[in-house]
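Q: Show me how the following folds:
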Amino acid sequence: MNEAPDVRLTAWIRGRVQGVGFRWYTRATALEIGGLSGFATNLTDGRVQVVAEGPKESCELLLTWLTGPDTPGRVDGVTEIWDVPRGAYPTFEIR
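A: Okay, here's the model as predicted:
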């Protein structure tokens, strides 16, 4: 049985997501899920951008967390796109 190829998830999270530990918890959740690399960064318009690369199932788990009730602050919405991974990230970091 072949393993599914890795994917790249880019998500933009809007709401009250800056200054509430959102990036820290996103990184902790990504590391807990395992197999993910990428980053979480604040954008100047108040959103947080998350880029995660790894197994599709792991990226889907992270997206479920991002859109769920357990995130810090308040998430009003998430826009996501899926792509092929670029392999540019050695770990999951906060930027």
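Q: When you work out contacts or count neighbours from here on, use the C-alpha atoms and nothing else.
A: OK.
Q: Centre-most residue in this protein?
A: Nearest to the geometric centre of the chain sits Val50, at 4.0 Å (CA atoms, centre = their mean).
Q: quick one: the helices in this structure?
A: Listed in chain order, the helices of the chain (DSSP state H) span 22-33, 56-66.
Q: Show me what counts as buried in the last one.
A: The one in question is helix 56-66. Using 16 or more other CA atoms under 10 Å as the test for burial, helix 56-66 gives 56, 58-59, 62-63, 66.
Q: The structure of the following sequence is requested for comparison with the preceding one:
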Amino acid sequence: MSDDDAGDVRLTAYVHGHVQGVGFRWWTRSRALELGLVGYAANQPDGRVLVVAQGPQAAVDVLVDALRSDATPGRVDLVVDSYDAPCGDLTGFVEK
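A: So this is what the prediction gives:
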């Protein structure tokens, strides 16, 4: 993926709730890979999970909808998301 891919965005989302120790990062990685996104899901010291995902706007929207759904492991109380221009610093999708 290159910086000039038309329609690509970079999502930064903080997921609040009971989302650590329940397979949430693995689940997020699986959804992102199915959608062809690159990025990572990382536990935060305060109990949130940070999700950074980059790719086509439509695929990122599907991921955000999945993060907000009742299908996630654990319990999601809130997803705080923001969007930026894509960067070329991500490859694959990993759990951190």
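Q: want to throw the helices of the first structure into TSV with distance to Thr79 of the first structure?
A: TSV is the format used below for the helices of the first structure (distance: least, CA to CA, whole Å):
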stretch	distance to Thr79 of the first structure
helix 22-33	16
helix 56-66	10
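Q: what about Asp46 of the second structure, neighbour count?
A: 7 (other CA atoms under 10 Å).
Q: ok, now how distant is it from Gln20 of the second structure?
A: Separation of Asp46 of the second structure from Gln20 of the second structure (CA to CA, to the nearest Å): 10 Å.
Q: out of the helices of the first structure, which comes closest to Tyr89 of the first structure?
A: Tyr89 of the first structure sits nearest to helix 22-33 of all the helices of the first structure, at 13.1 Å, using CA to CA.
Q: got the angle between the closest one and helix 56-66?
A: Taking axes from the mean of the first three to the mean of the last three CA atoms, to 10 degrees, one finds helix 22-33 of the first structure and helix 56-66 inclined to each other by 140 degrees.
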